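Colleague: build the 3D model from these lines:
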Amino acid sequence: PQQQPQQQQLAQQQNVDGYTPNKANASSYANATHDADNFKTGDFIVLRSDLVNDWPIIWQVDTQCILQKYEPFCQNGKMFYRNMSMYSSWNLDSKKLYVKAPVRIQVQSHKETIVEFMRSELLADDTEQFIEKIMEDYLRYRDNFEIYIQTMISQVLDPSFFLEITREKDEYFLGSVRIIDSIMDNCKRKLLSITPWTRSIIVSIETYPKCHVFTEWGQNNLTQKNCGGCHQPGISVRFLLFGNPYHANTMQPVPVDTRLACEKDILLCRICAARADIFHKIAHEKYNLYIHCSSRVGEQQQEYPGKSSTEILNDLLAEHNWVDELFRNMRNSWAEVESLERQKRFREVSQ
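Modeller: Predicted coordinates for the structure are as follows:
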């Protein structure tokens, strides 16, 4: 009989949840092991260094020295891989650069093979590598961050500094402040897009700059309680918020807005607690930088009473290792959010 078109082949195997394995070929999930000695003919593999990409090229072991290339394509909102007439050689040394790729075979014929790469199963292998890549991408904002720190130090030295540069429309400072602030706002939006919290919890976390997470406390009568964030059963921690609200630019204390419904003592599941922790960190990164700069300025003033404000500012900015460490910590927080969003996206695609 004539070979069926690819679209018909895939449609025959599709159910309401997506594609199901080709029963005749007994497709399987390959174990994601790092042991190159386990690679056999027919196995699917991927370069570890390529795992920073969402949908990297994968390869099938054709012989002990030849690999066949598979490229991704999207159909009906799902990603699949098709074999190509392209091959690459490999040897014992290069085998160490690969990891097994878990796949599910969808179509297999004498003309083509189509597989689904179970991407979410390799997240544990590439999370650290992905975070490092994102942190490296954010390095392009290094100059903006230094001006951002300069703004924070100047605000500590002169509490009217931000109001003055706003009045004068000083884009040297304001431009970099907007850039860094927008990155943090974008990170918050991404985190909230995968976290079904109520508005009151979000406002509470954004309002209070300090928090304590209690993991060991009385568990009586908690079996009937649901997470305050996602409302699912399974309380893990108590998330306690405190501290004084502050102005987003001047960092000066402001009264609590009584119109807002804030929750300062929240019971959360393990997943929501981890996300609340990083959301709180990003929401108050600017304030914490200000507090850190205030501490450093205080040290300078105490140790060198005769130093002028300009000298203190220049000396602190000259501490490149200190500035780099602050920027590294901030970039790590941003990258963690990117990683969480990516994990959620892969899990949804695999469902």
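Colleague: can we go C-alpha only for contacts and neighbour counts from here?
Modeller: Noted.
Colleague: next secondary structure after the longest strand seen in the chain?
Modeller: In the chain, assigned by DSSP state E, the strand with the most residues is strand 78-89. Next helix or strand after strand 78-89 toward the C-terminus (DSSP states H and E): helix 92-95.
Colleague: show me which positions of that next one end up buried.
Modeller: Neighbour counts over helix 92-95 (16 or more other Cα atoms under 10 Å) mark residue 95 as buried.
Colleague: which parts of the helix or strand hosting residue 133 are buried?
Modeller: Take DSSP H and E as the rule and residue 133 turns out to sit in helix 123-137. For helix 123-137, the neighbour count (16+ other Cα under 10 Å) marks 123, 126, 127, 129, 130, 131, 132, 134, 135 as buried.
Colleague: from these, which two are the most distant?
Modeller: 123 and 135 (17.4 Å; Cα to Cα).
Colleague: please give the structure of this sequence too, so both can be compared:
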Amino acid sequence: MKSVIRTAAGGPEVLQLVERPVPEPGRGEVRVRVHVSGVNPTDWRSRRRPLPPGVTEQVPHQDGAGVIDAVGPGVEPTRVGERVWIWEAAWQRPWGTAQQYTLVPDRHAVALPDHAPFHLGAALGIPALTAHRALTVHDGGPGRIAPGTLRGATVLVAGGAGAVGNAAVQLARWAGAQVISTVSSPTKAALARAAGAHQVVDYRTQDAVTEIRALAPEGVDIVVEVAPGTNAALDVAVAAPGAVVAYYSGGEDERLTVPVLSSLPANLRWQGVFVYTVPAAAKQQAVTDVAAAVDAGALRVGEEAGLALHRFPLERTADAHAALERGVVGRVLIDVP
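Modeller: Take a look at the predicted model:
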């Protein structure tokens, strides 16, 4: 089978296309014939770090979609032939989705409805699960996303044109929240609106605090934050009492300085979201809810859904990594032959 691997740390050039034997699933595993692989920022960041001790090669990418073609002991044989989307394929494992066949634990392959294309399935994974966690960590919240679970809440999504931002807008809207998104250009504003944001604020041309406070006089209840260091003052200024700022990203050298005296009266909570280490029960709830949203047609991809897709063939995986590192807006996908 064709497989992309790396044997060292470095730039996109360390990724190699090689031929490898088709693997056999072990106990509790399924083998997926991968149709589309999804690339995340954590994929290129981990590529720049040394391989774990004892690991000689790594197949990248956590997300993907395809068809189960074999199962290991302990897995229902009826799963063979099932269309699935994959999450966390390569987390603490050598098998990612940048290859024709991959192995994942049974529960990491989630049924994909017939109406959902493989490119949608490959675009879920890390962004959708991150967005779910950010929307469900507030005090007194339902801990799940479904129609009506966020009714009455106001959600601010920073960077609504990005992959996580897009998923957060769509999930929050599905759950009944009032959704505001901040963006940095008219093009990104159009994407955030296409995703379903009720209001969009361009922070480069508008006073973001004034605009958001006008839209949400009582403040916002949940902030899904992509740049906590840059936006801390803004988040404090627009937060409602008891609000949470759930941040999932930041530059390598970014520092978060919290204005203590401004945060205290509102009992403002700053919550980091690193999806790989989210508690198991919360992550399983996220998987369940995201699957339900897909089944209901509440999660979509493509320009019409506010998430541009950038597709590369497997042999150009290095180019896909380079594009994501440059900051291309949207979701980067690999079509696997």
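Colleague: can you pull the TM-score for these?
Modeller: Overlay of the two chains. TM-score (TM-score structural alignment, normalised by the length of structure 2): 0.23; 148 aligned residues with a Cα RMSD of 7.4 Å.
Colleague: helices and strands around whichever strand in structure 2 runs longest, which ones?
Modeller: Scanning structure 2 for the longest strand, with DSSP E as the assignment, gives strand 29-39. With contacts taken as 3 or more Cα pairs under 8 Å, 6 or more residues apart in numbering; DSSP states H and E, strand 29-39 of structure 2 sits against strand 63-71, strand 101-105, helix 118-123, helix 317-325, strand 331-335.
Colleague: export those to TSV and tack on mean neighbour count and distance to residue 222 of structure 2?
Modeller: As requested, these are exported to TSV (neighbours: other Cα atoms under 10 Å; distance: least, Cα to Cα, whole Å):
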stretch	mean neighbour count	distance to residue 222 of structure 2
strand 63-71	26	26
strand 101-105	25	33
helix 118-123	27	24
helix 317-325	19	27
strand 331-335	25	24
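Colleague: for these, which one sits closest to residue 157 of structure 2?
Modeller: strand 331-335 (17.2 Å).
Colleague: quick one, that closest one and helix 317-325 angle?
Modeller: 170 degrees (axes from the mean of the first three to the mean of the last three Cα atoms, to 10 degrees).
Colleague: so which elements touch strand 331-335 of structure 2?
Modeller: Of the remaining helices and strands, those touching strand 331-335 of structure 2 by 3+ Cα pairs under 8 Å, 6+ apart are strand 29-39, helix 118-123, strand 309-313, helix 317-325.
Colleague: circling back to that earlier point, tell me the buried residues in the next helix or strand after the helix holding residue 133 of structure 1?
Modeller: Downstream of helix 123-137 of structure 1, the next assigned helix or strand under DSSP H and E is helix 142-157. Applying a neighbour-count criterion of 16+ other Cα under 10 Å, the buried positions in helix 142-157 of structure 1 are 144-157.
Colleague: got those residues as TSV, with distance to residue 183 of structure 1 columns?
Modeller: Output for those, formatted as TSV (distance: Cα to Cα, whole Å):
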residue	distance to residue 183 of structure 1
144	11
145	11
146	15
147	15
148	13
149	15
150	18
151	17
152	17
153	20
154	22
155	21
156	23
157	26
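Colleague: what is the most widely separated pair among those?
Modeller: The farthest-apart pair in these, when distances are taken by Cα to Cα, is 144 and 157, at 20.0 Å.
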